[in-house]
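*Asks:* Sequence first, then the predicted structure:
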Amino acid sequence: KAEDASKEKNRAASVAMNAEIRRTKARLLEEIPKLQRLAQKK
């Protein structure tokens, strides 16, 4: 039972980490065009 509980926790943690990674990736993808525009100005 303890092992099952830790597996559940691990799954929850990995789901949370994946969500965090997806959010960060989305934010970076939004930033790229802005950065490219800034780079072209220089």
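*Replies:* On my side now, so go ahead.
*Asks:* C-alpha only now, for contacts and for neighbours.
*Replies:* Will do.
*Asks:* Nearest the middle, which residue of this protein would you pick?
*Replies:* The residue lying closest to the centre of the chain (CA atoms, centre = their mean) is Ile21, at 1.1 Å.
*Asks:* What is the burial count for Ala12?
*Replies:* 12 (other CA atoms under 10 Å).
*Asks:* How far away from the center of its chain is the helix or strand it falls within?
*Replies:* Element membership of Ala12 [criterion: DSSP states H and E] is helix 2-41. Between the centre of helix 2-41 and the centre of its chain there are 0 Å (CA atoms, centre = their mean, to the nearest Å).
*Asks:* likewise stretch 25-42?
*Replies:* 18 Å.
*Asks:* Comparison target below:
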Amino acid sequence: MTDPDPIKAASELNRGVELCVRQLPAQYQWTYKRFKKRPEGESKIY
């Protein structure tokens, strides 16, 4: 991530993660529940 623009840097990071997942999808932590808390009244994602 060499770009000083945080949007571009985050996009570059996400592309890197995507490449890794595509190469070895079995190694990705698919069970990680990132969005545990939901706004009041919103249905659960998981």
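*Replies:* Now that the structure is in, tell me what you want to look at. Keep in mind that this is a model prediction, so the values were computed, not measured.
*Asks:* After superposition, what's the TM-score, could you say?
*Replies:* Once superposed, the chains reach a TM-score of 0.49 (TM-score structural alignment, normalised by the length of structure 1), with 23 aligned residues with a CA RMSD of 1.4 Å.
*Asks:* which residues touch the residue nearest to the centre of structure 1?
*Replies:* By CA atoms under 8 Å, 6 or more residues apart in numbering, no residues touch Ile21 of structure 1.
*Asks:* can you check Glu18 of structure 2 too?
*Replies:* No residues are in contact with Glu18 of structure 2 under the rule CA under 8 Å, 6+ apart.
*Asks:* Quick check: the gap between Pro6 of structure 2 and Gly16 of structure 2.
*Replies:* According to CA to CA, to the nearest Å, Pro6 of structure 2 stands 15 Å off from Gly16 of structure 2.
*Asks:* hmm, back to that, show me which positions of the helix holding Ala12 of structure 1 end up buried.
*Replies:* Buried residues in helix 2-41 of structure 1, counting neighbours by 16 or more other CA atoms under 10 Å, are absent.
*Asks:* For stretch 33-42 of structure 1, give me every contacting residue.
*Replies:* Contacts for stretch 33-42 of structure 1 (CA under 8 Å, 6+ apart): none.
*Asks:* same thing but at 10 Å, please
*Replies:* Contacts with stretch 33-42 of structure 1, where a contact means CA atoms under 10 Å, 6 or more residues apart in numbering, come from Ile32.
*Asks:* tally of neighbours for Ile7 of structure 2?
*Replies:* 10.
*Asks:* Okay, it and Arg22 of structure 2: tell me how far apart.
*Replies:* Ile7 of structure 2 is 22 Å from Arg22 of structure 2, by CA to CA.
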